[in-house]
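# When you get a sec, could you give me coordinates for this:
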Amino acid sequence: MIVHGPEPTVRTTCPYCGVGCGVLATPDGQGGAAIAGDSEHPANFGRLCSKGSALGETLSLENRLLHPQVDGVRVPWETALTEVADGLHAVAEAHGPESIAFYLSGQLLTEDYYVANKLAKGFIGTPHVDTNSRLCMSSAVAAHRRAFGSDTVPGCYEDLDEADLIVLVGSNAAWCHPILFRRMADARARRGTKIVTIDPRRTQTAEESDLFLGLRPGSDVALFSGLLVHLADGGFADARFVAEHTAGLDGALERARRIAPDIAAVAAATGLAPAEIGAFYDLFAGTRRVVTAFSQGVNQSAQGTDKGNSIINCHLVTGRIGAVGTGPFSLTGQPNAMGGREVGGLANMLAAHMHFTPEEVDRVRRFWGAPRIITGEGMKAVALFEAIQRGRIKALWVMGTNPLVSMPRADAIREALTGLDLYVVSEAVADSDTARGLGRKTVLLPAQAWGEKDGTVTNSERRISRQRRFLASPGEARPDWQALAEVGRRLGHAKAFAFPSAAAVFREHAGLSAFENGGTRDFDIGGLMDIPDAAYAVSLPVQWPLPKKSGPPGRRQGRARLFADGRFYTFDRRARFVAVQPPALAQGVSDEHPFVLNTGRVRDHWHTMTRTGKSQRLSAHRAVPFVEVHPDDAATHGLTEGGIARVSTPHGAAELEVTVTDAVPPGTLFMPMHWGGAYASRARVGALVRGMPDPVSGQPELKATPAAAAPVAYRTRGLLLSRGQVALPEGWWWARAAIAGGWGVQFATQEGSREVALTVRGLMRTDALRGLELAEYADHARDRYRCAVYDGQTLVAYLACAPCDARPDWEAAKALFAAPEPEAAERRALLSGRAATAAAGPTVCACHGVGLDAITASIRDGAGTVEAVGAACKAGTNCGSCIPEIRRMLVSETAKAA
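Next up is the predicted model:
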């Protein structure tokens, strides 16, 4: 027998948010890997959040797209690529190259992104190349460009360590960027840093802050306009910096005075108390080292660019930019949103942070040798999909994203895609909403997933890191850049797309960044344009800019901060104050749609769950899609905790489990963005939101859609646990989650228990289950039914249903199902519906799999602090994103004891 030794550990980068944490992956030789944080990576120093810690649980080939398909039929790669190239050529010939569009993703590697933009914008000749990053951070990009003349993030993560005040605006960093939030919490413990959170919701981040400002949705501009007035009129401006390095203060200040002349006006606009506004203004004015970090609550707005500029104005007027512990900081949502910006992944950019002046167009044309270089902006995401509806776009290539879940008015988009002449999807999973055949000609191309890819990503602090391959590509999956290059060659551009490797693509990308630059453009990584393959393979994380003149090869260092010298990238090298528009508060609220619908992320899931949905650990905290509603609104509208509500807007509807909480203000709802058609029956957030675009950035509004909510009176609630996935009937409400040992689905239906039993048993009675033992309990007179299916001693499925007010216990059933061969007591418990032993309760700490009951027990045994709870049961000792929940439990249990 041959005994294989352990596979070597590979340094790579996490594929989730824009923090860009370093990961150590040790393959197990069987398609999986052990995952740990990389203590040498400067983004995380070894820490990982719950999602990063569970990456090893997401590597299975279940639901993977493994082979090319044309119209649902498996074909060789050669056939699929011919279909794509011939289809693009035919569409361009018949309707012009501008009838072709590409929709890309911040989860692509930079090398993939670069080749896609080169092919589309330089050789096919279409400007219509946009990305799901349009939905994420394009308003921050536009704000940077208006203020700095370039899309430059001025600071770095070290500024969070060194700030004395951190202001978080529209950012639930404790859940969405937990590793950065731990750095902020560490700074508070070490140097007394104050944390202020500004958000309509009282998020987990808000609960951990020193000051929480729960302002009215959309009123950020009023708050920061008032701050600008306070700083200028109170003598807190840096007069020398303003005079020597900026322009436009008078106009911006005049506009700010009209919007928010005093604290009373700010209070009227924001709904905040004058005292808390004054406390924030005094704290900001009196603290030199201030970082203002903003994220989707700012960006995903019809006024997102102005919100960003109103924040930047306050840093410019005080000169708090470019120095240690200061500056505005855009917290990016996706792992390579910034890499996509570097290569021109947005429709209003060319590659290497160049735009559409004649000189820049000509520069890119000459560097690429591009015969059909575009000369102007393409359509941004919302307009692009509207053009498909109008028939203007005839061919669409989607790569690494799921717009039928995430795009606004997604139901209309789904209908529009059926009219395409060519629909190409490069995807790693087969069951995403977007990968299901829609166009007249649908081509699916199997892409590599994380662990198989090889290339680079750039995080929120401009740090380029390597994603390295540590698993073999399954089936026929290929790199995206390779498929794009092959199509380019088939279209007659062999020389331009003769890339032998990802390293070769990266060298060309770096070369373009340096081409005729001379310090006139912020993005310059010319120091890497001659990196050999061997050096690329082992390259360490590095920040840009990194021009050739930054040092000898192998020792070139990037810059952590920009603008310390007061020189920006405008024509006169001065930063610009921007006169922003008055706040655009939620419009369209009416008797028919009395709520404002807000959307966002949850702690343990990512985007549309195509990766995190495979992990039972990550599915244990929130297993079903939900809507948060204030107690007063719940009482008024007949909504109850745990019941199902139909949330509707003029664009679509969803059915979600109700969470009653005062974390949302009256008159608002909150719905998570993650659940698509693979994991829930009716929970696609994109179907509901109206997506009114910001007039400057084109980023759609995802935080303020008029909505209605009403209870749905289902007759029966139930659950089905099985070793494999089982599809439930059309018309039932359901939500699927990974569980220990298989899959679980919670459901609701108008059917009674007898009909449920017959229907589900019929679905389970496949050839694979015939002849197995069925143990059941039936009381159809009271609408109760439970059954367990055994293969010998092995439990293979469990079904339970009851009236809605007596629905089966999900946590207890999961605990019983986790043991594949239950003992006699557990068998009886399955049929009785009573737990044989105490369940752990809902998971609170996903990193260590610690349940509610274990934490409660440790508190009752005397653990009176978060640290003591961690010492007792490990909860909260890794990424810390569960700490706000543990704090609430400490308060609750202390109150009970009292």
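# Going by C-alpha atoms from here, please, whenever you check contacts or count neighbours.
Noted.
# Roughly how far does Phe499 sit from Ala537?
Applying Cα to Cα, to the nearest Å, the value for Phe499 to Ala537 is 16 Å.
# Which one's more surrounded, those two?
More crowded of Phe499 and Ala537, by other Cα atoms under 10 Å: Phe499, with 18 against 15.
# correct me, but that one touches Leu484?
No - counting by Cα atoms under 8 Å, Phe499 does not reach Leu484; the two are 10.5 Å apart.
# Look at Gly475 and give its secondary structure.
Gly475 falls in the coil class when you classify it by DSSP: H, G, I helix; E, B strand; the rest coil.
# How about the contacts made by it?
Applying Cα atoms under 8 Å, 6 or more residues apart in numbering to Gly475 gives the contacts 66-67.
# I figured Gly419 hits Gly391, correct?
Yes - under the criterion of Cα under 8 Å, Gly419 makes contact with Gly391 at 7.4 Å.
# In this structure Glu377 contacts Met354, no?
No - using Cα under 8 Å, Glu377 makes no contact with Met354, being 11.6 Å away.
# between these two, which one's more packed in?
Met354 (23 against 17).
# residues in contact with that one?
Met354 neighbours (Cα under 8 Å, 6+ apart): 344, 360, 521.
# now the last one: how far from Ser139?
Distance, Arg521 to Ser139, by Cα to Cα: 20 Å.
# for comparison, sequence B:
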Amino acid sequence: MDGTGLPETRSTCPYCGVGCGVLLRPDGQGGLDVRGDPEHPANYGRLCSKGSALAETVGLEQRLLTPMVDGKPAAWDDTLQLVADRFSQTIADHGPDSVAFYVSGQLLTEDYYVANKLMKGFIGSANIDTNSRLCMASSVAGHKRAFGTDTVPGTYEDLEEADLIVLVGSNLAWCHPVLYQRILAARKARGTKLVVIDPRRTASCDGADMHLALQPGSDVALFNRLLVTLYEGGALDAAYLAHTNGFDDALNAAFADSTAPCGLTEDEITAFCNLWMGTEKVVTIYSQGVNQSTSGSDKVNAILNCHLATGRIGTPGCGPLSVTGQPNAMGGREVGGLANMLACHLDLENADHRTAVRDFWQAPQMPHAAGLKAVDMFKAVGDGRIKALWIIHTNPAVSMPEAGAVRDAIAGCPFTVVSDITAQTDTARLADVLLPASAWAEKDGTVTNSDRTISRQRSVLSAPGEARPDWDILSEVGRRMGFARAFDYTSPGEIFREYAALSGIAGQFGRDFDISGFADISDSDYIQLAPVRWPVTPDRTGGRFFADGAYYHGDGKARLLPVTWRPPASETGPRFPYRLNTGRLRDQWHTMTRTALSQRLSAHLPEPFLDIHPEDAAAEGIDASDLVEVTSRTGTCILRARLSDTVQRGQVFAPMHWTGETAPSARIDTLVAAMTDPVSGQPESKASVVAVRPYKAAWYGFAVSRGDLAPQAEYAAYWAKARTHAGFRTELAGVEIPQDWEAEARRLFAAPEATCVALIDSARGSARIVLHEDGVLVGALFVAASPVAVMRDYLATLPGQAAPDAVTGQMPKDVPNPGPVLCSCFGVGINTIVTAIETQGLMSVEAIGAALGAGTNCGSCRPEIAELLRNLHAREAAE
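Have a look, this model is predicted:
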């Protein structure tokens, strides 16, 4: 049967913290139709390229379907007993702090709650941390220092109300495209000004009124200058400042910092400060460029100081807005998923809070101090203090700083459990025990987005094989460890009720997070729960915080913090002259466990790269498309060079997504030093120092294949693969030349008996080998002594087809060539757009969208379309 007669189910996208609503309809064959939910308040029907491709990422390919112990299938009963016994024995032998959980913003709130309760209340350790530590821990620290608790003051509606929006360290156009489209709509409707503060020129700069390309790490200096300008310009709100403490110290620190370098001209600084000062309604959006820093917490407080000093907080169109990188980073913060927090925004080191939570849970013990934060946790794994580790839905062997050392630490841990949906991650391959978990669209619960909106994720597909929900797995281990009554859950709705009731106790302590209005929610009402912004109490639902000046410190006032600019922890020098910035791509997500399954998402930028300024490249002897070796004190990567003036001289940028599964030499976090913010524990992922030099390969290759292939390290020191509609495409390079290229091709494509067409010129170091089986292409390998010049996008379409001329590496003249994909939502190539511009006289991004659809869905490709237009018009003018 097909799914045409099945109803749509409301759920939530599993990607970033925007928290977009989706409508899901099963197709009756294990797949889904996915579209944006027009009624969800986060997105009103709009989805980004990743959300639009969600249907391409479900299915059984690469799924972990049964528990595995030491690489062999095992029964659930035996496996769960093993996990419970090993954790219990480790605790008995070495104490509760000898075990740890490392969890993820991919968990639903109910899963997160059970994990936190098990570790803190019943194991008795605070050694539970989350990959959200890498994302927004500095924002949490800044909020708590300023507000007394981790409160996001405003709402997404402020984006439509603001007269000025400032993006700080946030490429919103690519990382949170739906919010960026809301801003663009506001600009068009009411003339909202947009300022982007970022060392790189990103897609978010397209159409901005101002781009401030400050030096990495200098945000505190800039916002201290703003605070001084606000004071000298008479723009402070004296009445609102009466609700705060610390202004004089903050201002004195700002004055002392007024000459700190930030890499901007005096005119740029003055223009920005005057614009901010002269605009009544200002929203400052910040993300990883602020948080991922050894001074991240101070950066957050420098921003908050300016909003507090002017009273621009908590009213329509005003306030700071931290946008989170994961779908349930906020839910994790709310349940106490960080090592230094208790559930419901209660404080771990507050004895009254600890006692209240312990009594509520009827827990045997509670830790009195914060546990190990992520970086310190894996150091403890490496030096033997942590002897049993449970990793849930995250890939720290790739995503942690000094990832090579983290991988070695996990490999050496006496007992490692990994819960995930696949065994094919760098981390899962290191586990003693693998537990098959339910995936998105199979599991049921809630998530909280960046503006405090709680939404339901709903199950519409049956979990395959023996996969189970995370809350169920955790609860069963808790029961087997001797805590049967505390973990006798039968549904996520039951967990949600308990969590809501606990939040009522937090409300009695005067905490901000209170959803006690749901403490008695029925199962049917939980099933039907519509998106709602917290708090949810008998007296209040949703809204903004702090317009009334009521805060959560003991005296009820906010605090302005004296902060001073500090340079990044690592200094550039002759050995490591470049500052490395890392970040996300438009169409990929974290370590690509999900997005790499989509051919459409893999088409835009299929290979890892390093952006380097053309003048720096020339100085290093690097040409466009060369492979480069990037080295830091902690590791080495090989990446493809992209010459680009979007980065400043002395700075380079690389995306974070590639892994040992997709490009082993491009695991970028092997280069990132494990330097952390002293308050938040968040690592500095934007400012490590590196050296860059050409990678001198003896040969370069490009392959297309119907099936996956596995290059051998001794031949291919570099390889990077991406999925296509016809199979896979793979870039290769190596320093050792195989003796027999045909034999190597047959091995790569697992086609020892295939019909072969080969053109091999050993003198020139070139080879072209095409293999056919049953009249269709199964693989083609192109080799040269320099980067291979073939029509990659065309060749990638040929596997599985009769392709008699594939050996030429070129597209026949009578076949249209769409070129590399630019719009992933609709699969529109660059050449298609150029042809339409030239033949139809299209003069604007809107006209191109009307003609081809490109840029009309998520809009994240619109800056690239605009740049394409500018380049074409500039070329025409020059001619």
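# Among the contacts of Met354 of the first structure, which lie within helices?
Judged by DSSP state H, the contacts of Met354 of the first structure include Glu360 as members of helices.
# which of the contacts of Met354 of the first structure has the most neighbours?
Compared across these, Gly344 has the highest neighbour count, 26 neighbours, by other Cα under 10 Å.
# That one matches what in the second structure?
Aligned by TM-score structural alignment, Gly344 of the first structure pairs with Gly336 of the second structure.
# Give me the distance between that match and Ser450 of the second structure.
From Gly336 of the second structure to Ser450 of the second structure the distance is 16 Å (Cα to Cα).
# Translate Pro693 of the first structure into the numbering of the second structure.
Under the alignment defined by TM-score structural alignment, Pro693 of the first structure corresponds to Thr676 in the second structure.
# these two touch, right, that match and Glu684?
Yes - between Thr676 of the second structure and Glu684 there is a contact at 5.8 Å, judged by Cα under 8 Å.
# shared neighbours of the two, anything?
Residues touching both Thr676 of the second structure and Glu684 (Cα under 8 Å, 6+ apart): 293-294.
# Those two: who's more crowded?
A count of neighbours by other Cα under 10 Å puts Glu684 above the other of Thr676 of the second structure and Glu684, at 29 against 22.
# Need the nearest residue in space to the more buried one, chain neighbours excluded.
Leaving out its chain neighbours, the residue that sits closest to Glu684 of the second structure by Cα to Cα, 6 or more residues apart in numbering is Ser293, at 4.0 Å.
# counterpart of that neighbour in the first structure?
Residue pairing (TM-score structural alignment): Ser293 of the second structure is matched to Ser301 of the first structure.
# ditto for His393 of the second structure
Using TM-score structural alignment, His393 of the second structure lines up with Gly400 in the first structure.
# Over in the second structure, find the residue span stretch 848-855 of the first structure aligns onto.
Across the second structure, the stretch matching stretch 848-855 of the first structure (TM-score structural alignment) is residues 826-833.
# And the contacts of the matching stretch?
Contacts of stretch 826-833 of the second structure (Cα under 8 Å, 6+ apart): 600, 817-823, 848, 852-854.
# ranking those by neighbours, who comes first?
Greatest neighbour count in the contacts of stretch 826-833 of the second structure, by other Cα under 10 Å, goes to Cys823: 30 neighbours.
# That one against Cys861, yeah?
Yes - between Cys823 of the second structure and Cys861 a contact is recorded at 5.7 Å, counting by Cα under 8 Å.
# Okay, and Ile638 of the second structure sits in which element?
strand 636-643 (DSSP states H and E).
# residue range for that strand in the first structure?
With TM-score structural alignment applied, strand 636-643 of the second structure matches the range 653-660 in the first structure.
# mean offset of that stretch relative to the second structure (after superposition)
Superposing on the second structure and averaging over aligned pairs (mean Cα distance after the TM-score superposition for the first structure), stretch 653-660 of the first structure comes out at 0.5 Å.
# before we move on, back to that, between Cys823 and Cys861 of the second structure, which contacts overlap?
Joint contacts of Cys823 of the second structure and Cys861 (Cα under 8 Å, 6+ apart) are 854-855.
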